[in-house]
Each structure stands twice: as C-alpha cells, then as structure tokens.
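K.L.:
Provide a 3D model corresponding to the input given below.
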Amino acid sequence: MRRIVGKAAALATVLTTALATHLVVPPSASAAAQLVGNGTFATSTAPWAAIGQSAVTAESGRMRVDVKSVVANPWDAMVAAPTTAALNPGKSYTLSFDASSSVAFKARTTVQYVATPGSNQSLAADVQLTSASKRYSIPFTATAAAGTAAEVTFQLGGSGGTPVVRFDNVSLMETQTTRPTALYVSSQSNPAKWVAAHQGTSEAQAIGANIANKPIFEWFGGWFGDITLAVDTYVGAAQAQDRLPMLVAYNIPNRDACAGHSGGGAGDATGYHNWITEFARAIGNRHAVVVLEPDAVAAAGCVANIGKNPEDQYRMLLDATEVLRAQAPNAWVYLDAGNATWIKAADMAPSLVKSGIANTRGFSLNVSNYITTADTEAYAIALNGHLSGTVGAKMYVIDTSRNGNGLYTDPTPGDNWCNPPGRKLGASPATQTSGAEYLFWVKVPGDSDGPCGLGERDQIQAGTFSPMLAMALINGTP
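P.N.:
A predicted model of the protein is given here:
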C-alpha cells in the first residue's frame, strides 16, 4: 500500500485537487487514447514525480530512478504520474513498460486512485526486475471509486539496497469496448519495411500498392528474444488505431517436422508452455486474432520420423488452447487444420478435437498454401461435418495470400508447395457473410518458403522477404 509523508503528501494533494477538478470519467474507448503522458522520456521526465527516497532524471531517452537510501517498504521510494484521463470503472486496461535495474529485485507497480491511493488500487502487481531490459504487459480492470482520477506508480523500495532502475515506453490504454472491425495494416511488416527502404523504384511502387498496404499477419516465434515486447508492441499499435491485430503463434517444438525448412521451435513441452503463456499474457484482455501453429496438427505424424510421439504434439496444442482461452480471453483463436489436400477431413477432425479445438473459435485452412478458396471451402464443410458430432461445427478462416492461380502441378508434386512458379495473390483480406468467417493473408506474400522452387537460385531462407517472389505473385508469372 502506498504511504505518503512530507512533500509527497503535498504533491498528492495538488494532484487530487487538479485531477478531481479537470477530469471526468471519459466515454469508453474506440481508438484507444494513451493515458500516460510522456511515456517515452525523449527530453524530460515530466510529469513523473519522485516520491520518498527516490530521485528521477532523464537519461538517453529513458527515465532513470535512483533509490537514495535503503528503505523498508516499496512505497518509500517511488515515482508517480497522473493519468491523462480518469478511469472507467469496470473497463479493461493494459499497463505496459520496459524496465531494468542495476540490482535484481521485485518492484511493484500500481494504477490507483489519487484520492485514496493506499486503499483503492485497480492494479497492484509485483514485477521481477533484472539487469536486462524487459517488457512487462499487465491487464487489469478498473474498480469503482467515488473519484476516478488516477495515477501510475512504480514502487522501488524494500529491495535491501539502492538500485538504479530505468523505465521506457510506458503505456496505459483502455481496451476497446467493441471489437474492431477493420484489420490492422502494420508499417513494420516485411514488405512494408522493404518498400520504405527502396522508395522510388518500380518494384517498391508495385509491392507497396499490392502487398504492403494490406492487412497481413505478423508471425511470432523464438526469433523474438523478448516475446512480451514483440507482441505488446504490435497489439498496442493496432489498438491505438482501433484496428484488429492478427498474430501467428509459431513456436511449437519440432516445428515444420515434415518439410524442415522452418524447423525449430521451443525446446520441449515446458519451454513451449512458458512461451505460449507469455505470448498470451502479452495480448491480455485486448482484442486480437490468433492463428495457432500452422501445420502442427496436420504434421503431427511426421514427428514420429524423429523419434517423437505425435500424441505429445496434440497435448502441447491442447495446453496452448487452454492458456490462450484463460490469458487472452478476447482473442479469436483459430487452430490450424492444414489444407484440403493433406489429411482427410475424417482423420483431421479427431486430431483437432485432441488438440483443443473446443477451446478455440475455430480452425484455419490453407496457411502458406495455394489451394483455391472454393476447394478449401468444400474441405471446411466436410471437416465441420465430422466435428459436429463432438465439439460442434466451428468457425473457420482461409489464407488466400497466394491462391489466385490455384495449385502448381509438375512431375515432382512433393515439393510443389515451396515457392512454386506462376502463383498469384488471392482475394484481399476481408470478412465474409457466409462460408469462411474471414479471408486472410496469413502467409506474408513475398516471404520465402525456403531455398527451393523460385527461392533456390538465391538460396532465400524461409521467412526472408524477397522482392522477386513478391513481384512473381503480383504478376502471376514465374
């Protein structure tokens, strides 16, 4: 609990009077307003104030907080800033920030009402700080109070020492009351970043007009060292625009067991549970779409080739669906079901059931593949026919990113999935009134499947963006 003495009490009185006078409970959020002033500390730390045994300065675009003496309680050395608007009782919020400390210890952060800070905290969470900067993303619900003027605090006492703690990118936003209908277009997608770096070229103009300006999924896996930072940054950017973020969770152990070009993933079931938990918590109570582990259900049989048990794969997916349902309750999760030519619907349905389809909104189809939407719809209907007797028919989505010309066929069908020639962009991402709930671009058009097909000549590794591959999809030619 926060305790205030001396100058801190005077500061609290000023904040209470000012905020109670000028702030009223705002309308519910649509495009989420940023409720923390100066969370990036570009030139100063204002309006953040040091309280108790703490000193605050701006340092290289971060807020540096020095704990000046050893104190017993967390609130004896803290920093606080008023929110830019009052809280909405009963509404969901997310507090996010980067933090590191010269000494590892457990700090406390709160979002609390200024009038009664010690006894009326909507959020009071302990966070383990280390010398490495880490992203923290914490969802909470605003409680009721007579006065809803609020403040964010970082309470740094009680460590047994005098740590130096640094903060950056502090954000507080309310979750949208209604689910966004527009899909998020990220300026940080692979094609968007390539276009930005090659302005003025004909390829950049074509890729910008046909691919980079579309809502495309962002893929998340072990290549992000701080998964909370990666997910929170992406979801927060979408939320700020009142857009729906679209994420692929792609980190299951023995990933891409059949083909191998996108191999890797978490080391074991425990590592994957920890990763998917952090992934889900970073989404928190915010709205999102998640495609869960492309190919993992369909490829479970292939893990036997490397001495693994397919049943373990199903169990890990079941656990992932349970984690996402609990930790990201507003995310629409689609468990991937492969494609229409891979596993018969009668065989796929029980595998989906074992993998937790009941915990999700539905299933995804044709991710990174080329099968026509019509053929994929027929497969979805057949699959739902088999699911209806167990978990019930489910919603589904279809990846149309590369299916404009349908499947590629040649005398070696085993590798026709890998950067084949003559493929074309499919229908643009959109909601549907019948059939698939969404047509999505889950695969990033222009990202390689591996050093094969059109990517063989230049050895374009899986996940690497290639303007050559992008232009081939735009033109529908080799």
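
K.L.:
make it CA atoms for all contacts and neighbour counts henceforth
P.N.:
OK.

K.L.:
three-state assignment of the most centrally placed residue in the chain?
P.N.:
The centroid of the chain falls nearest to residue 231 when counting by C-alpha atoms, centre = their mean (3.2 Å). Here residue 231 is recorded as helix under DSSP: H, G, I helix; E, B strand; the rest coil.

K.L.:
and it, what does it touch?
P.N.:
220, 279, 282-283 (C-alpha atoms under 8 Å, 6 or more residues apart in numbering).

K.L.:
Residue 211 too?
P.N.:
Going by C-alpha under 8 Å, 6+ apart, residue 211 touches 191, 445.

K.L.:
can you tell me how far it sits from residue 186?
P.N.:
Relative to residue 186, residue 211 is positioned 11 Å away (C-alpha to C-alpha, to the nearest Å).

K.L.:
cool, and residue 282?
P.N.:
From residue 282 over to residue 186 the distance is 18 Å, taken as C-alpha to C-alpha.

K.L.:
The spatially closest residue to residue 475 that is not a sequence neighbour: how many residues sit nearby?
P.N.:
The shortest distance from residue 475 to any non-neighbouring residue, by C-alpha to C-alpha, 6 or more residues apart in numbering, is to residue 424 (6.8 Å). By other C-alpha atoms under 10 Å, 24 other residues sit near residue 424.

K.L.:
try the one 10 residues further on
P.N.:
Using other C-alpha under 10 Å, the number of residues around residue 434 comes to 7.

K.L.:
I'd like the distance between it and residue 182.
P.N.:
Taken as C-alpha to C-alpha, the span from residue 434 to residue 182 is 18 Å.

K.L.:
residue boundaries of the helices in this structure?
P.N.:
In the chain, the helices defined using DSSP state H lie at 7-22, 190-197, 202-207, 227-240, 269-283, 310-327, 345-354, 373-387, 467-475.

K.L.:
okay, the ones you listed in TSV with distance to residue 367 next?
P.N.:
Shown next, in TSV, are the helices of the chain (distance: least, C-alpha to C-alpha, whole Å):
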stretch	distance to residue 367
helix 7-22	50
helix 190-197	17
helix 202-207	21
helix 227-240	21
helix 269-283	20
helix 310-327	17
helix 345-354	15
helix 373-387	11
helix 467-475	16
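
K.L.:
How about residues contacting stretch 406-416?
P.N.:
370-372, 417, 420-423, 453.

K.L.:
change it to 6 Å
P.N.:
370-372 (C-alpha atoms under 6 Å, 6 or more residues apart in numbering).

K.L.:
let's see this one next to it:
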Amino acid sequence: MYGSYTGCTGYTGLRSAGAAAVLCAALLLTGCSGDSGPAVVGQQPEAKDPYWVNPDGTAARQVATYEKGGDQEKADLIRKIAEQPAGEWIGPDDPEGEARRVTEAATKADRYALLVLYNIPYRDCGQFSKGGAPDGNAYRAWVDGVAQGIGDRRATVILEPDALLHLVDGCTPQEHHDERYALIESAVERLKQQPATQVYVDAGNAGWQSPEALQEPLRRAGIERADGFSLNVSNFRTTDVSTEFGRKLSAKVGDKPFVIDTSRNGNGPYEGGDPAETWCNPPGRALGEPPTTTTGDDLVDAYLWIKRPGESDGDCKGGPKAGAWWPEYALGLARAAK
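P.N.:
Have a look, this model is predicted:
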C-alpha cells in the first residue's frame, strides 16, 4: 500500500494513514521526463512564501506540453501546481550532489530549499516503498552527505515520513525500534550542525495515532533539538483538523511548532470505497492551501506542499505505478481547488 522506485520518474510511498511521496531529484533537475521542456514559472513573493519553485519540475513540463499542443485550458490548470514550491525528495545514490544542486538553485533564486529525507533502513515495512539504506552506518553516511550538500545554504528538511509512526503502530518489527530512534535522533543532530538548516521530524497525520501515543516517540527521536514536527505528509486531513491535532501534540513536546502538508487536502479525506484504500488516488480531492509561511497561527510555521500533487499513489483506481506523473489526476486536483 505504499510505493516503489520507478527510476527517472521517482519513487513514491503513500500509506493509507499518511505517507511519503518520493520523487527522484534527478528528474526535477535534469528534466528526464521526456516532455518538451519546462514552462517559465517564477518564484512566489518572498514575504508570502520563501520556498523555491523548481522551474523544471514535472508540472512545469506538463504545462509546456499542453501549451505546445494548444490546450491552454489544461495548461492553466496545471500551472496552479507548477507555480507553487514543493518538496524535493533526496534519492539514495547521490545525496550530497542532489542536496547541493537543489540548495544552490534555491540560493540563486534567494529562496529556501525544501528537502525531504526518506531513506531509513527497513523503510515502509516491506511494502510499496520498501527499501531504504541497507544498515545504520549507511544511513548515517547518507545523512552526512545530505548535510554536506546543504552546506551553509538555507534549507528546511522534513525528516523521514512515516518512520516514527511505523514504530507506534507496530508495522516495523520490534528488533529495529531502538536503532531507528537512534538514527533519527542522530540525523537531527547532524543536520542541525548546518547553520541555516531547519529540521521537522515527521509525526504522521491526525487520522493515524493520538498525540498521547506520539509524545514519547518524538522525544526519543530528538524533537528537543529539532525545529518542530511535520503533519499530514501525502495525506488528506483538512488544515483545521491538522492544526487542532498539532496544537495538542505540541503541548506534549515542549510547545514545538509544526508544518502541515496541504498539497491535496482541499476537500479533506475520502470516505468512500474500500476503507483500506482511501489513501490511494482517492477521487474528488482538491489542492489545498497554497504553500505559505503566513499561517496566522504562532504554532504553525508553514503550510507546505511536501507531496507533489499529480503523482500517482499507486496502481489503484486506474492510476499508474506509484510515483509516476498522472496528468489526469493532477487536472482533477486543480479543477476542484477553491
């Protein structure tokens, strides 16, 4: 129920209770999707959203394809996605190079980079996005590579979607628990050595576990040293529900702030069909609030598009493989957006 590596198009893992979407950074930075070339997209006003918009992302390339074919209506719809900053998911093979390329591009545009790290050993409980680093030493070396690639440039890191929740819900075998806590804690410590890096440890979503169940895992994972936690990654819980949940959890972990993934939560979660697959390409969903750091709530640092809208959750409901760009679904999200 998650996702799998799909080469140039990326690797995405979406869990029924809120999971990770992984997109190969090489696709975003080299344009290997084979489309006709990126449309020109600019940056959002810095005061509203200081995060970098990738001008060569899959959505931008889809805009270019529609415009070249004379379909301006669809181009305008996909532009709603292409013009917003979204998370850059760092792949397993060249963490230093990918982090450097993204952060250098963001710095050149005078913006923050938004990075997502999703490479913990025994990732995703052996399901669609199974894999991750082969062992703890490899993971620490990978995180060190990311940190070196970031350098002193401005970056916000979303750390290991689902990793803690899979300990809480029993999905990850007990023999891996102590190591995972130690690895996430060490990742927080290493990344915070970079002078301009923010780190948010993932805490799932409001429909997965209770704040009471999460407070001790977050403490063991180093939330005290982190800048905060992230909620709703790749999920559909509304912003209001996520905010209420986040405030309750924050009160249990030292009043830490949090960020919310609003990429696809405009119509809230899907309640129909097979309850075990409400997470997978649910119909009738919509883009949520555009990314911004102006949230009106002192505890909510930002609304972010951590999941890239328009990528399939998996081969369910007519979708392609997890992680593949699915323009029809992207169009639906954009059309339904308020």
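
K.L.:
coming back round to it: with respect to residue 248 of the first structure, which of the contacts of residue 231 of the first structure is nearest?
P.N.:
Taking C-alpha to C-alpha as the measure, residue 248 of the first structure lies nearest residue 220 of the contacts of residue 231 of the first structure, at 5.9 Å.

K.L.:
Please list all residues in contact with the aligned residue in the second structure for that closest one.
P.N.:
With TM-score structural alignment as the criterion, residue 220 of the first structure lines up with residue 90 in the second structure. Listed by C-alpha under 6 Å, 6+ apart, the contact set of residue 90 of the second structure reads 25, 117.

K.L.:
State the distance from residue 90 of the second structure to residue 66 of the second structure.
P.N.:
28 Å.

K.L.:
same question, residue 142 of the second structure
P.N.:
Taken as C-alpha to C-alpha, the span from residue 142 of the second structure to residue 66 of the second structure is 38 Å.

K.L.:
neighbour count winner among these two?
P.N.:
residue 142 (23 against 18).

K.L.:
and residue 282 and residue 186 of the first structure? which has more neighbours close in?
P.N.:
Between residue 282 of the first structure and residue 186, counted using other C-alpha under 10 Å, the more crowded position is residue 282 (29 against 22).

K.L.:
residues in contact with the alignment partner in the second structure of that one?
P.N.:
Alignment note (TM-score structural alignment): residue 282 of the first structure maps to residue 149 of the second structure. When contacts are counted by C-alpha under 6 Å, 6+ apart, residue 149 of the second structure touches 96, 99-100.

K.L.:
Out of those, which comes closest to residue 309 of the second structure?
P.N.:
Checking the contacts of residue 149 of the second structure against residue 309 of the second structure with C-alpha to C-alpha, the nearest one is residue 99 at 21.4 Å.

K.L.:
Aligned to the closest one, what sits in the first structure?
P.N.:
Aligned partner of residue 99 of the second structure by TM-score structural alignment: residue 231.

K.L.:
likewise residue 71 of the second structure?
P.N.:
Aligned against the first structure by TM-score structural alignment, residue 71 of the second structure finds its counterpart in residue 201.

K.L.:
Kindly provide the distance from that match to residue 251 of the first structure.
P.N.:
Residue 201 of the first structure sits 35 Å away from residue 251 of the first structure, going by C-alpha to C-alpha.

K.L.:
and those two? which has more neighbours close in?
P.N.:
Each of residue 201 of the first structure and residue 251 has its neighbours counted (other C-alpha under 10 Å); residue 251 has more, 26 against 9.

K.L.:
wait, that one sits on residue 221?
P.N.:
Yes - contact criterion C-alpha atoms under 6 Å: residue 251 of the first structure and residue 221 qualify, at 4.8 Å.

K.L.:
Is residue 60 of the second structure in contact with residue 82, as I believe?
P.N.:
Yes - counting by C-alpha under 6 Å, residue 82 is a contact partner of residue 60 of the second structure at 4.9 Å.

K.L.:
re the thing from before, what sits against the counterpart of the residue nearest to residue 475 of the first structure in the second structure?
P.N.:
Using TM-score structural alignment, the partner of residue 424 of the first structure in the second structure is residue 286. By C-alpha under 6 Å, 6+ apart, residue 286 of the second structure lies in contact with 264, 266-267, 333, 336-337.

K.L.:
how does it look with 7 Å?
P.N.:
264-267, 333-334, 336-337 (C-alpha atoms under 7 Å, 6 or more residues apart in numbering).

K.L.:
Just the strands from the stretch 51-200 of the first structure, written as ranges.
P.N.:
54-59, 62-67, 77-82, 92-101, 105-113, 121-129, 134-141, 150-155, 164-174 (DSSP state E, counting those that start in this stretch).

K.L.:
Now render those strands as JSON lines, adding distance to residue 264 of the first structure.
P.N.:
Converted to JSON lines, the strands of the stretch 51-200 of the first structure look like this (distance: least, C-alpha to C-alpha, whole Å):
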{"stretch": "strand 54-59", "distance to residue 264 of the first structure": "38"}
{"stretch": "strand 62-67", "distance to residue 264 of the first structure": "35"}
{"stretch": "strand 77-82", "distance to residue 264 of the first structure": "42"}
{"stretch": "strand 92-101", "distance to residue 264 of the first structure": "28"}
{"stretch": "strand 105-113", "distance to residue 264 of the first structure": "33"}
{"stretch": "strand 121-129", "distance to residue 264 of the first structure": "29"}
{"stretch": "strand 134-141", "distance to residue 264 of the first structure": "24"}
{"stretch": "strand 150-155", "distance to residue 264 of the first structure": "38"}
{"stretch": "strand 164-174", "distance to residue 264 of the first structure": "31"}
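
K.L.:
Would you mind saying which of those strands lies nearest residue 15 of the first structure?
P.N.:
Of the strands of the stretch 51-200 of the first structure, the one closest to residue 15 of the first structure (C-alpha to C-alpha) turns out to be strand 77-82, at 7.3 Å.

K.L.:
Could you check the angle the closest one makes with strand 150-155?
P.N.:
160 degrees (axes from the mean of the first three to the mean of the last three C-alpha atoms, to 10 degrees).

K.L.:
can you name the residues of the second structure that strand 77-82 of the first structure overlays?
P.N.:
Aligned by TM-score structural alignment, strand 77-82 of the first structure falls on no residue of the second structure.
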